[in-house]
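> no sequence on this one, just coordinates:
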């Protein structure tokens, strides 16, 4: 059931114009660049999309534009999450999910719930959602780690098909892979650890850098899934410098500058985020020119 989300998904950035409005030609350019680059699916309204700065109307228009541009070519995942469970349940009910294959829902941030609170939060989502759900654990942003034990407990619920795991603790990733149900997806949320996770039995990645280097990143993950680890790791080592550059001054500032340097879209961000420094921009430019 969940095999269509194996491989490389990309958490799409949202291109903006200089005045802060959404750059829809830039959105089209980015979607086409990812599809032509060979990624396996697209994730909309994730953290990389600066979704917390988008109004309800902007989200609706952006989603419709991506759906239209994609034109059913790739599976689509939509981010619906937050720290108000009732508001998320309402948003799920109000969102047209007919074009989407799954929801990506992050561990509640700021509130710092207990493990039991996290479980109950997702249990309520599981009970109302009409399509599959991917959990998303990213303690560096949420302030709370969902443990392997809680993830494995949630994996027993009927609509929860996998996790985007960005814990930064590889031992936790291994615990989930070791004891997960057979069809439960373990998807890396950390670009640098994606291939090691695949080699350990994981199912792929929801990537940031994958939209900047879709061809190379997708090939790397495909090789990893086929067990051709030597070839896969040679690609990872080539990408390693830019993986660091992409996050050196925060996400999505880094990936947006990469996309600008490659001519895909501009690199404007919404406050409180700002563009990368001149020094980092030079490093990115030099890397891409030498790639």
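Perfect, I can see it now. Note that the structure is a prediction, hence the values are computed from the model and not measured. Residues are numbered from 1 along each chain as shown.

> when you work out contacts or count neighbours from here on, use the C-alpha atoms and nothing else.
OK.

> thought residue 138 was touching residue 147?
No. Residue 138 is beyond contact range of residue 147, at 11.1 Å (criterion: C-alpha atoms under 8 Å).

> of those two, which one has the most company?
residue 138 (21 against 17; other C-alpha atoms under 10 Å).

> can you give me the buried ones in stretch 122-131?
Within stretch 122-131, the residues scored as buried using 16 or more other C-alpha atoms under 10 Å are 122-123, 125-126, 129.

> so which of the residues you listed is the closest to residue 232?
Taking C-alpha to C-alpha as the measure, residue 232 lies nearest residue 122 of the buried residues of stretch 122-131, at 34.6 Å.

> where's that closest one, which helix or strand?
helix 115-128 (DSSP states H and E).

> and the contacts of that helix?
Here helix 115-128 makes contact (C-alpha atoms under 8 Å, 6 or more residues apart in numbering) with 85, 88-89, 93, 107-108, 133, 146-147, 150, 154, 157-160.

> check it against this one:
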């Protein structure tokens, strides 16, 4: 169902730290013009922890309207409260989102059975495809492969954004998954190995700034053009690394601001990159001809 590059879209703010609606439309158009496979608004990169629930839904609605059916929109509607995730996912379905991104519950650190019941309850409550989001570094809990395989039996749970950083775990998921269950990398630097091992693509941070190049990389990998894919991967590796010199999404928003796509504005506790890292990111962008 989901193959290619899905941009984990940033949420642009204006100088008053309000959502910049016109800027959001502009960056969505930029993504569409560059041939992106799909968009994922209000995930980690979209600063979901600091937008209100109403803002969360407003951003999703704006993206859905701007996309107008041209590519899938996977709405970030996850929560560490199952009831809240269901409420937001129902709204996302009514808005017209094509699927929902459901992060594993954070802070309350459920057991594997708790994780299973959480995702199953959401999938039962809302008839909308679910992409499970496994990112232990943010949530404090890993979705074990046995748990994920139980979840994959549900007709609405169709994919996983795998950001554990553990290639061994990813390979086990790929080995055991149903044929119609998609595995996407949650890390740009692991997109190539995951796709070559049988993954479907990537939910990408760096595609906020280089959507076309990421599409070329993933397409080459999916088509078995190994030399081309390997070259693209190593050509882009310094850029991948630069996007994580500070906590995501600070570096990518710093880069987008330097490119004139958004303003360099965040909501606390996130803040602007250090001067040293800002200069580093700008120098990397210059190396790639992006500024």
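Arrived safely. Nothing here was measured: the structure is a model prediction, and the numbers come from that model.

> superposed, what's their TM-score?
After superposition, the two chains reach a TM-score (TM-score structural alignment, normalised by the length of structure 1) of 0.95; 288 aligned residues with a C-alpha RMSD of 1.3 Å.

> the aligned residue in structure 2 for residue 49 of structure 1: neighbouring residues, count only.
Aligned by TM-score structural alignment, residue 49 of structure 1 pairs with residue 46 of structure 2. Residue neighbour count, defined by other C-alpha under 10 Å, stands at 22 for residue 46 of structure 2.

> again, but for residue 227 of structure 2
Quick note: residue 227 of structure 2 (other C-alpha under 10 Å) scores 11 neighbours.

> how far away is it from residue 220 of structure 2?
Residue 227 of structure 2 sits 9 Å away from residue 220 of structure 2, going by C-alpha to C-alpha, to the nearest Å.

> repeat that for residue 128 of structure 2.
For residue 128 of structure 2, the distance to residue 220 of structure 2 - C-alpha to C-alpha - is 30 Å.

> could you do residue 151 of structure 2 as well?
30 Å.

> now residue 50 of structure 2
37 Å.

> which one of those two has more residues nearby?
residue 220 (20 against 14).

> what sits against the nearest residue to that one once chain neighbours are set aside?
Leaving aside its chain neighbours, residue 220 of structure 2 sits nearest to residue 229 (5.2 Å; criterion: C-alpha to C-alpha, 6 or more residues apart in numbering). Taking C-alpha under 8 Å, 6+ apart, we find residue 229 of structure 2 in contact with 192, 217-218, 220-221.

> rerun at 6 Å
Residue 229 of structure 2 makes contact with 217, 220-221, according to C-alpha atoms under 6 Å, 6 or more residues apart in numbering.

> counterpart of it over in structure 1?
In structure 1, the residue paired with residue 229 of structure 2 according to TM-score structural alignment is residue 232.

> same deal with residue 275 of structure 2?
Using TM-score structural alignment as the criterion, residue 275 of structure 2 maps onto residue 278 of structure 1.

> what is the burial count for that match?
By other C-alpha under 10 Å, the residues close to residue 278 of structure 1 number 9.

> what range does stretch 141-148 of structure 1 cover in structure 2?
Under TM-score structural alignment, the match for stretch 141-148 of structure 1 is residues 138-145.

> what about the matching stretch, distance to the chain center?
When distances are taken as C-alpha atoms, centre = their mean, to the nearest Å, stretch 138-145 of structure 2 is centred 16 Å away from the chain's centroid.

> then stretch 137-146 of structure 1?
15 Å.

> so what touches it?
Counting by C-alpha under 6 Å, 6+ apart, 107, 109, 112, 165-167 sit against stretch 137-146 of structure 1.

> quick one: end-to-end length of it, please.
6 Å.

> in it, what counts as buried?
137-139, 142, 144-146.

> measure the aligned partner of residue 193 of structure 1 in structure 2 to residue 161 of structure 2 for me?
With TM-score structural alignment as the criterion, residue 193 of structure 1 lines up with residue 190 in structure 2. Distance of residue 190 of structure 2 to residue 161 of structure 2, given as C-alpha to C-alpha: 12 Å.
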